[in-house]
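[1] Sequence and predicted structure are below.
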Amino acid sequence: MTPDESVAHLTPTSWDLASRALLAKALAEFAHERLLRPRPTGDGSTYLVRGDDPSVEYRFTASVLALDHWVVDAASVVRHQGGAETPLDALGFFLDFRSALDLDGEPLPTYLEEISATLAAAAFRLATPAPGAAELSRAAFQTIEANLPEGHPAFVANSGRIGFGVDGQHRYTPE
């Protein structure tokens, strides 16, 4: 695999889709775990949560299911700062909530590296045709694992591996 081929999946489109999906998962999981406390906006199923800097807020639509499980509509997630809509950035989300998520200090760089690897793995899956059921039924364990769409359902930094080169990342992620 050439260097260009090894990163061809890292397009703005695949990165944005991966980021949006990860943000929806993070908002849902951190609300469920009560690390973040989204407030209803009075607009039906729309919620907002403020960052460590109160001028930063994320708004989204969600359903809250039994046992306080959240399902966040990824397409609905928007970020505002000082009242103006700003671009979504999954890595920036963790900076926006680093105190609320207890990421201040030493854990932050490693967690951001894990999130970056998770985003890269998701972008790869989005850009790569998935094998069909017949092919997966005969595939080796690692091939099956590498084609799981989500990684662990409750861990946000769940499907990238830090320290892997590009070949290892493509071969062994998500788990």
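    That came in fine, so what should we check first?

[2] only C-alpha atoms for contact and neighbour calcs from this point on.
    Fine.

[3] Next, the buried residues of the biggest strand by length in the chain.
    Ranked by residue count under DSSP state E, the longest strand found in the chain is strand 56-64. Burial within strand 56-64, assessed by neighbour count using 16 or more other C-alpha atoms under 10 Å, is assigned to 56-63.

[4] which of those residues lies closest to residue 166?
    residue 58 (32.6 Å; C-alpha to C-alpha).

[5] Doesn't residue 168 lie inside a helix?
    Yes - judged by DSSP: H, G, I helix; E, B strand; the rest coil, residue 168 forms part of a helix.

[6] That one: neighbouring residues, count only.
    Applying other C-alpha atoms under 10 Å, we find 11 residues neighbouring residue 168.

[7] now swap in the one 4 residues further on and tell me
    Residue crowding around residue 172 was assessed by other C-alpha under 10 Å; the count is 20.

[8] Quick check: it vs residue 81, distance?
    Summarising the geometry, the distance separating residue 172 from residue 81, computed by C-alpha to C-alpha, to the nearest Å, is 38 Å.

[9] Below is an additional structure, to be compared with the one above:
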Amino acid sequence: MASSTVSLALLLVFFTFSFSEAKEFLVSSWEVSSSEPDRLNKWAESSRFQVGDYLVWKYDGKKDSVLQVSRGDYLNCNTKSPIEEHKDGNTTVRLDRSGPFYFISGADGHCQKGQRLIVVVMSHGARSGFMGITPAPSPMEIDGPAVAPTSGALGLKRDGYCLVVLASLLGLLLV
């Protein structure tokens, strides 16, 4: 009986962490690129960001900064009223909700030359491929209010799967 309880506890820990593993994404070369001005957004489109993940920037804090801004300020490269401003050269931002996040350079003229980034964050559990999710939309396709790129069925599949596993484990304990 004690070994069954230990097994159940280990399985519960495994399932808890397997669905909530945060990742760090390095935003490489936070600088103006004349050859490919939209390279940062192309990188973001090919990545899967989930609530709880982190974006990490390494840059010269004396020459540049990272500004988190609204959609309108992103589109207009407005650096006057950022949501958050980072100037330390080693910036980490936690993606704490689903939907789009907008970032621009604080250096004069850099945003206009393409040094900006849109990250679309999926809700918890949307990263696992076995759950039948569809790819997130391109950040450039987002018009209007922010909407998380997930379906309600995804949560049902994951939650249903967890309930079946937990019920099976409970059944083993009672036998």
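    Received it, and whenever you're ready, just let me know what you need. Computed from a predicted structure; not experimentally measured.

[10] What's the TM-score once they're superposed?
    For these two chains in superposition, a TM-score of 0.31 is obtained (TM-score structural alignment, normalised by the length of structure 1); 89 aligned residues with a C-alpha RMSD of 4.9 Å.

[11] now for the following helix or strand past the longest strand of structure 1, which elements pack on it?
    Note on strand 56-64 of structure 1: by DSSP states H and E, the next helix or strand toward the C-terminus is strand 70-72. Here strand 70-72 of structure 1 is seen to pack against helix 12-32, strand 56-64 when contacts are counted using 3 or more C-alpha pairs under 8 Å, 6 or more residues apart in numbering; DSSP states H and E.

[12] Quick check: buried residues in the longest helix seen in structure 2?
    Scanning structure 2 for the helix with the most residues, using DSSP state H, yields helix 152-174. Of the residues in helix 152-174 of structure 2, those with enough neighbours to count as buried (16+ other C-alpha under 10 Å) are 154-155, 158, 166, 169.

[13] In a helix, residue 85 of structure 1, correct?
    No - checked against three-state DSSP, residue 85 of structure 1 lies outside a helix; its state is strand.

[14] so what does the longest helix of structure 2 touch, helix or strand wise?
    By contact count (3+ C-alpha pairs under 8 Å, 6+ apart), the secondary structure elements abutting helix 152-174 of structure 2 are helix 2-18.

[15] sorry, back to before: what inclination does the longest helix of structure 2 have with respect to helix 2-18?
    Computed by axes from the mean of the first three to the mean of the last three C-alpha atoms, to 10 degrees, the angle separating helix 152-174 of structure 2 from helix 2-18 equals 170 degrees.

[16] on that earlier part again, between the buried residues of helix 152-174 of structure 2, which is closest to residue 3 of structure 2?
    Distance ranking of the buried residues of helix 152-174 of structure 2 against residue 3 of structure 2, using C-alpha to C-alpha, places residue 169 first at 12.5 Å.

[17] hang on, the closest one packs against residue 9?
    No - under the criterion of C-alpha atoms under 8 Å, residue 169 of structure 2 lies out of contact with residue 9, with a separation of 10.0 Å.

[18] for the buried residues of strand 56-64 of structure 1, which one is nearest residue 46 of structure 1?
    Sorting these by how near they are to residue 46 of structure 1, with C-alpha to C-alpha, puts residue 61 at the top with 4.2 Å.

[19] Isn't that closest one up against residue 72?
    Yes - Residue 61 of structure 1 is in contact with residue 72 according to C-alpha under 8 Å; the separation is 6.0 Å.

[20] so who does residue 160 of structure 2 touch?
    Applying C-alpha atoms under 8 Å, 6 or more residues apart in numbering, we find residue 160 of structure 2 in contact with no residue.

[21] Residue 60 of structure 1 and residue 26 of structure 1, how far apart?
    In this view, residue 60 of structure 1 and residue 26 of structure 1 are 12 Å apart by C-alpha to C-alpha.

[22] and the residue nearest to residue 27 of structure 1 when sequence neighbours are not counted, what does it touch?
    For residue 27 of structure 1, ignoring the flanking residues on the chain, the nearest one in space by C-alpha to C-alpha, 6 or more residues apart in numbering is residue 72 at 7.2 Å. With contact set as C-alpha under 8 Å, 6+ apart, residue 72 of structure 1 has these partners: 24-25, 27-28, 60-63.

[23] Tabulate the buried residues of helix 152-174 of structure 2 (TSV), appending distance to residue 14 of structure 2.
    Rendered in TSV, the data for the buried residues of helix 152-174 of structure 2 read as follows (distance: C-alpha to C-alpha, whole Å):
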residue	distance to residue 14 of structure 2
154	20
155	18
158	14
166	12
169	13
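
[24] Closest one to residue 76 of structure 2 out of the residues you listed, please.
    After measuring the buried residues of helix 152-174 of structure 2 against residue 76 of structure 2 - C-alpha to C-alpha - the closest member comes out as residue 154, at 35.1 Å.
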